[in-house]
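Novice: for reference, the sequence and a predicted model appear below.
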Amino acid sequence: MELLDSWIASFASFVWGLPLLVLLIGGGLYLLILSKFLPFRYLGHAIQVLRGKYDDPNDPGQISHFQALATALSATVGMGNIAGVAVAISIGGPGAVFWMWVSAIVGMSTKFFTSTLAIMYRGKDSAGELQGGPMYFIREGLGVKWKPLAVMFSICGLIGAFPIFNVNQLTQAINDILLKPNGVDVGLGSNIIIALILVALTSVVILGGLKRIGKTASRLVPSMVVLYFVLVVIILVVNMNEVPKYFLMIFTDAFEANHMKGEAVFGGVLGALIIHGIRRGAFSNEAGIGTAPMAHGAAKTDEPVREGLVAMLGPAIDTLVVCTLTALAILVTGVWQTTEANGVSLTASAFNNAIPSIGSYLLLLCIAIFSISSLFSYSYYGTKCMSYLFGADKKHYYNYFYIASIVIGATTSLSMMINLIDGVFALMAIPTMTATIILAPKVVKEIKSYTSRLNSGN
C-alpha cells in the first residue's frame, strides 16, 4: 500500500505541473478578458435567473436553474471547503487561501463558458435523451475528429466521480468527533459499519435518478450553508481581535510563503505555494474540471448564457464565501499551529476551540449533510460518463461500482484518496479547457446575441 500511495502521489504531482497551471489559470484569464469581464457585470442578472424570473416549464431540459446550481454546489460545497481548506492551510499556511481566491475569481469565468457550452451543444445519448457536459460539447461543437478528447474526459470522469475523498473524510469526522470522545473503539470494523450506513442512504437517492438528486440537493444544501455560515460567524465573533491580523496574513503570506511545507517548485517555495493553493482551489470549486457543466447541461432552458451566468455563481459561493469562512475559523483559533491534525480533524479542532462541547457536533452535522449530498451529485456525473462511453442502457451499472467505492473510501488513507482524485481531476481539465478555449469565440457571439435580446426586452 505504501508503494501504491507513493506512486499515486508522484502521478498527481506530475499532472499538476506548470502546463496544467497555465491551462487552468491562463485559460481562465483569457476567457475573462474575452468576455469583457461579463461574469462580474451581470452578477445581478444571474441572481434574477437563479430566483426563477425567466423560468419556462416548456423549455428543454430536466431540472430548474436553481436545482442545477444546487446539484453542482452539493458536489463542490462539501469536503473541498471543509477538509480541503484545512489541507491547504496545514501544508501551505495562510497564503494558500489567497491562491484559492485567485483560482475562484478566474474560475467564475471558466464556469460561465463551460456551462454555456453545455447548453449550446447539448447532444442526445443512445436513448435519445438530451444531455449536456464536456463530452457532448466536444463532440457536437468540435466534431467527430475530436471525439478522443470526449472519451478521455469520460474515462477520467468515471474515476473522478468516485466519492472516496468525501467518504474518507466523513468517516474520519465521525470517528474523531462522535466515536472516540465517547469511548468507542474505532478501526476497520467501525469504518465498514459507517460505510454500510452511507451505502444505504446513498442508494435510496441515486437509484431514483437526476430529478430525485436535484430535489434532494436543493433542499439540503441551502440550509446547511446557512447553518455553517452562522457557526463560523460565532467563531469569528469569539476571536474578533484575531480576525484583522489573519485576514491581512492571507495576503502577505501569499507572496512570502513563510509557512509553506514541502518541496520548492520553479526555484522557490512561492512556486510550490501557488500550485498548492490553486490545486486546492480547483478541488474546491472544480472550475475547468468539467463536472459542473454535466449538471448545468440538464437545466430547463433554451438560453445558454443564462445557465452560464447561474453556473458562475458556484465558485463565488463555494470558494470565496464558504472556503474563506473555514480558513478564518482555522486561522483565528490558532489550531493550525498548535495541532498536527490535518483535513477535517483540523477544522473540527477549530470549532471545538471556539464553541466548546457542541461546536464539533454541529460541524459534524454540516459535514454529514455536505458529504452525503456530494455523494448524490457525483453518482450522477459518473453515470453520465458511463452512458456516453457504453450507452444509456448500461449507465445504471456505474451505481454498483460507485456504491462499492464508498466502502473503499471509508477504509483507506487520506493522502492516497486526495492524490488519486487530484490526479484524475487534472486529466479531466485537459479536454474540458482545450475545447472551451477553442469554442470560446462562439460563446462570445452568443453573449452578444443574448444581451441584445435582453436589452430589447425579448
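Specialist: Cool, got the structure.
Novice: alpha carbons only for contacts and neighbour counts from here, please
Specialist: Noted.
Novice: in the protein, which residue is closest to the centre?
Specialist: Averaging the C-alpha coordinates of the chain gives a centre point, and the residue nearest to it by C-alpha atoms, centre = their mean is Thr76 (3.0 Å).
Novice: how many other residues sit next to the residue lying closest to Ala282 once chain neighbours are set aside?
Specialist: Taking C-alpha to C-alpha, 6 or more residues apart in numbering as the measure, Ala282 lies nearest to Ser103, with 6.7 Å between them; neighbours along the chain are not counted. Counted with other C-alpha atoms under 10 Å, the neighbours of Ser103 add up to 28.
Novice: now do the contacts for Ser103.
Specialist: Contacts here follow C-alpha atoms under 8 Å, 6 or more residues apart in numbering; on that basis Ser103 touches 25, 278, 281-282.
Novice: next up, the contacts around the spatially closest residue to Leu414 that is not a sequence neighbour.
Specialist: Setting aside the residues directly before and after it, Leu414 is nearest to Asn168 in space (C-alpha to C-alpha, 6+ apart), at 6.6 Å. Under the criterion of C-alpha under 8 Å, 6+ apart, the contact list for Asn168 reads 409-414, 417.
Novice: who wins on neighbours among these?
Specialist: With neighbours taken as other C-alpha under 10 Å, the top of the contacts of Asn168 is Ala410, carrying 28 neighbours.
Novice: wait, that one touches Gly189, no?
Specialist: No. With contact defined as C-alpha atoms under 8 Å, Ala410 and Gly189 do not form a contacting pair (10.5 Å).
Novice: for Asn285, give its distance to Leu454.
Specialist: From Asn285 over to Leu454 the distance is 29 Å, taken as C-alpha to C-alpha, to the nearest Å.
Novice: between those two, which has more neighbouring residues?
Specialist: Residue environment comparison for Asn285 versus Leu454 gives the larger neighbour count to Asn285, 32 against 10, counting by other C-alpha under 10 Å.
Novice: which elements pack onto the helix or strand hosting Val424?
Specialist: Assigning secondary structure by DSSP states H and E places Val424 in helix 414-456. With contacts taken as 3 or more C-alpha pairs under 8 Å, 6 or more residues apart in numbering; DSSP states H and E, helix 414-456 sits against helix 2-15, helix 27-34, helix 95-120, helix 134-142, helix 147-160, helix 164-173, helix 269-285, helix 304-315.
Novice: repeat that for 7 Å
Specialist: Applying 3 or more C-alpha pairs under 7 Å, 6 or more residues apart in numbering; DSSP states H and E, one finds that helix 414-456 makes contact with helix 2-15, helix 95-120, helix 147-160, helix 164-173.
Novice: pick the most buried one from those helices.
Specialist: Most buried of the helices and strands packed on helix 414-456, by mean neighbour count (mean count of other C-alpha atoms under 10 Å): helix 95-120, with a mean of 29.
Novice: now the angle from that one to helix 304-315?
Specialist: Direction vectors for helix 95-120 and helix 304-315, defined by axes from the mean of the first three to the mean of the last three C-alpha atoms, to 10 degrees, enclose an angle of 160 degrees.
Novice: alright, now check it against this:
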Amino acid sequence: MNHSLYDFLQIIDNLVWGPPLLLLLVGTGIYFTFRLGAIQFFKLPLALSYVFKKEEGVTGKGDVSSFAALCTALSATIGTGNIVGVATALKLGGPGALFWMWMAALFGMATKYAECLLAVKYREKDAQGNMLGGPMLYLEKGAGKKWLARLFAFFTIGVACFGIGTFPQVNAIVDASHIAFNIPHEITAIVLTVLVAAVTIGGIKSIAGLASKIIPTMTVVYVTACVGILVNNAGAIPSAISLIVESAFTGQAATGGFVGASIMIAIQAGVARGVFSNESGLGSAPMAAASAQTNSCVRQGLISMVGTFLDTIVICSMTGLALVLTGVWSMDIEGARMTTEAFSLGLNEGFGPMIVAIGLMFFAFTTILGWNYYGERCVVYLFGQRAVLMYKLVFVALILSGAFIKLDMIWLIADIVNGLMAVPNLIGLILLRHVVAEETRVYFEALKNAVSSSSDSKAAKA
C-alpha cells in the first residue's frame, strides 16, 4: 500500500515539477532581472544597507519593523531546506544540483523583490486590525483574479499543514535530537508540539520577536562552523567548485561512488530544493513583507530580496560545499545524517554533529512558526477570523504526527504542494509585471532627485 502511494505521489511530483513549472519559475526570475535592470546585482548593497538602517518618518501602516518582517520571512525559509534539503538535492542530482540551486536563487532574488513589492502595495487591514497581504490580495485587487487568489490561499494552507510548515521540519528536529543527544522521537515530538502551541497563540508580534533573536544568532553560528570546514579543506575547494560546475552540465559526477544523474534530474533537484529553501516565487515571503512598517513598497521589496541572498547564496552554498568537500554526498546515507556526517568529518566527531543538531532544531522550529503565520493569513482571507482557532488546533495536531512519517514520503508531499502554491503566484507576477516596473522606476527616480538636491544644497552652502 505504501509503495503504491509513494509511486502515485512520485508521478504527481514529476508532473508538477516538470519543464513547464521549472520554466515558469526561472523564466519569471529572468524576465524581472532584465526588466528591472538586474536589480538584484546593482541594488544589493543598497538593499543590505536598508536591512540595518531604520526608515525615517514611517507613517505607513504595519504590524512590525521591516527588519522583524524580514526575520519572520527568514524564519520560514532558513530551516531544513538549508541543511537537509541541500543534502537531498545532492543525493538526487549530484553536485551539479548545487549549481542549479545558485542559478535559481540569483534569478529568484528578482522574483522575491517583485512579489514583496506587490504585497506591500496591495495590503489591507483585517477585522482584528492586523495587516493582511500577499498574493491573495494582489491577485484579487491588482490582477482582478479572485479565483486565482482563492486557489493560492487554498494551496498555501496545504503547504503550511502538509509541506514546508510541518512534516519536513518536525522530522528534521526529531532526527537531529536523536542523532546528537539520543532523545527518543516521542519525547521531542511532544515538547515541540507544546512549544509551537505556546508561541503561535501570540500571533505575528510574538513570532517576529522570537525570529528576530534566533535567526541572526543561529545563522552566524552555522555559517562560522561551515567556514571552519572550508578552512580545514581549503586545498580541495577549487576542485570541489570545478566538480559542481562540471556536474551541472554533464549530469555525471567526476569522482566518488555516485553513478550519475541526468542533467534534467540535477536541474529539477536543484531548482525544487532551492525553491523549498528560499521560497522565491512561492508567494510566502510577501505575507510577512505585508506586515512591515514602511511607507515604500519598493524599499520593502529590496529588503525582502536580501532574504533569498542570505538563504541560498550564503547558507545553502556553505552546506553544499561542506557535503562535496568531505565526500559525504556520495556515501550511502541521506537527510540530516548526511549533513551531520559532513560536519563530523569536517570539524570533529563531537562538536560537528552538535552544531548541525542545534542549527536544525532552532531553524526548523522558527520555520514552523513562520508557516503557521502564513497559513493563518490565508485562513483569514478565505474563511475569516472565526476559523483561526480551528486551523491552529489542526496545525498543532499535524506537528505531533509529523515525527512518524517516512523521510522520502515527506519530501515528495512537500515538493508537490510547494509547486501547486507557486503557480497562481507566478501568474499574478506576470499579470502585474508593469506595476512592478513602474513602482521601481518612480522610486529610483525620486531617490536620484533627492540625492541630487542634497548635493546641490551642500554645494550652495559651501
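Specialist: That came through, no problem. Nothing here was measured: the structure is a model prediction, and the numbers come from that model.
Novice: report the TM-score for the pair.
Specialist: These two chains, once laid on top of each other, score a TM-score of 0.93 by TM-score structural alignment, normalised by the length of the first structure; 442 aligned residues with a C-alpha RMSD of 1.7 Å.
Novice: on that earlier part again, how far is the helix holding Val424 of the first structure from where the chain is centred?
Specialist: Centre-to-centre, helix 414-456 of the first structure and its host chain are 14 Å apart (C-alpha atoms, centre = their mean, to the nearest Å).
Novice: the second structure: matching residues for that one?
Specialist: Under TM-score structural alignment, the alignment places helix 414-456 of the first structure onto residues 407-449 of the second structure.
Novice: how long is the matching stretch end to end?
Specialist: Where stretch 407-449 of the second structure begins and where it ends lie 54 Å apart, using C-alpha to C-alpha.
Novice: now stretch 248-264 of the second structure
Specialist: Using C-alpha to C-alpha, the end-to-end distance of stretch 248-264 of the second structure comes to 9 Å.
Novice: ok now it, how far from the chain's centre?
Specialist: Centre-to-centre, stretch 248-264 of the second structure and its host chain are 26 Å apart (C-alpha atoms, centre = their mean).
Novice: again, but for stretch 212-225 of the second structure
Specialist: Put simply, stretch 212-225 of the second structure sits 16 Å off its chain's centre (C-alpha atoms, centre = their mean).
Novice: again with stretch 378-386 of the second structure
Specialist: 24 Å.
Novice: in the first structure, what residues pair with that stretch?
Specialist: So stretch 378-386 of the second structure is aligned with residues 385-393, judged by TM-score structural alignment.
Novice: buried residues in that stretch?
Specialist: Residues of stretch 385-393 of the first structure classed as buried: 385-389, 392 (neighbour count, 16 or more other C-alpha atoms under 10 Å).
Novice: one more: stretch 316-330 of the first structure?
Specialist: For stretch 316-330 of the first structure, the buried set under the neighbour-count rule, 16+ other C-alpha under 10 Å, comprises 316-320, 322-330.
Novice: one step back: and the contacts of Ser103 of the first structure, which two are the farthest apart?
Specialist: Ile25 and Gly281 (11.0 Å; C-alpha to C-alpha).
Novice: who's more crowded, the two?
Specialist: Higher neighbour count among Ile25 of the first structure and Gly281: Gly281, with 32 against 20, using other C-alpha under 10 Å.
Novice: so who does the more buried one touch?
Specialist: Residues near Gly281 of the first structure by C-alpha atoms under 7 Å, 6 or more residues apart in numbering: 100, 103-104.
Novice: map Asp7 of the second structure across to the first structure for me.
Specialist: With TM-score structural alignment defining the correspondence, Asp7 of the second structure maps onto Ser6 in the first structure.
Novice: actually, Phe362 of the second structure.
Specialist: Following TM-score structural alignment, the counterpart assigned to Phe362 of the second structure within the first structure is Ile369.
Novice: separation between Ile355 of the second structure and Val306 of the second structure?
Specialist: 25 Å.
Novice: so who does the aligned partner of Gln172 of the first structure in the second structure touch?
Specialist: Using TM-score structural alignment as the criterion, the counterpart of Gln172 of the first structure in the second structure is Asp175. Asp175 of the second structure makes contact with no residue under the criterion C-alpha under 7 Å, 6+ apart.
Novice: same check on the one 10 residues further on?
Specialist: By C-alpha under 7 Å, 6+ apart, the contact list for His185 of the second structure reads 174, 178, 403.
Novice: let's see that with 6 Å instead.
Specialist: Under the criterion of C-alpha atoms under 6 Å, 6 or more residues apart in numbering, the contact partners of His185 of the second structure comprise Val174.
Novice: map it onto the first structure.
Specialist: By TM-score structural alignment, His185 of the second structure lines up with Asn191.
Novice: distance from the stretch of helix or strand its match belongs to to the middle of the chain?
Specialist: Secondary structure from DSSP H and E places Asn191 of the first structure in helix 188-206. Here helix 188-206 of the first structure shows a centroid-to-chain-centroid distance of 22 Å under the convention C-alpha atoms, centre = their mean.
Novice: after that helix, which helix or strand is next?
Specialist: Heading C-terminal from helix 188-206 of the first structure, the first helix or strand you meet, by DSSP H and E, is helix 210-238.
Novice: show me what that next one is packed up against.
Specialist: With contacts taken as 3 or more C-alpha pairs under 6 Å, 6 or more residues apart in numbering; DSSP states H and E, helix 210-238 of the first structure sits against helix 65-76.
Novice: any idea how far the helix it packs on is from the middle of the chain?
Specialist: For helix 65-76 of the first structure, the separation from the chain centroid amounts to 10 Å (computed by C-alpha atoms, centre = their mean).
Novice: give me the angle between it and helix 304-315.
Specialist: Taking the same axes, to 10 degrees, one finds that helix 65-76 of the first structure is oriented at 40 degrees with respect to helix 304-315.
Novice: and helix 65-76 of the first structure against the second structure, how far off on average?
Specialist: Once superposed with the second structure, the aligned residues differ from helix 65-76 of the first structure by a mean of 0.8 Å; criterion: mean C-alpha distance after the TM-score superposition for the first structure.
Novice: can you list contacts of that helix?
Specialist: If you take C-alpha under 6 Å, 6+ apart as the criterion, helix 65-76 of the first structure is touched by 50, 214, 217-218, 284-285, 292, 295-296, 299, 373-374, 377.
Novice: could you redo the last one with a cut-off of 7 Å?
Specialist: By C-alpha under 7 Å, 6+ apart, the list of residues contacting helix 65-76 of the first structure reads 50, 214-215, 217-218, 221, 284-286, 292, 295-296, 299-300, 307, 310-311, 314, 318, 370, 373-374, 377-378.
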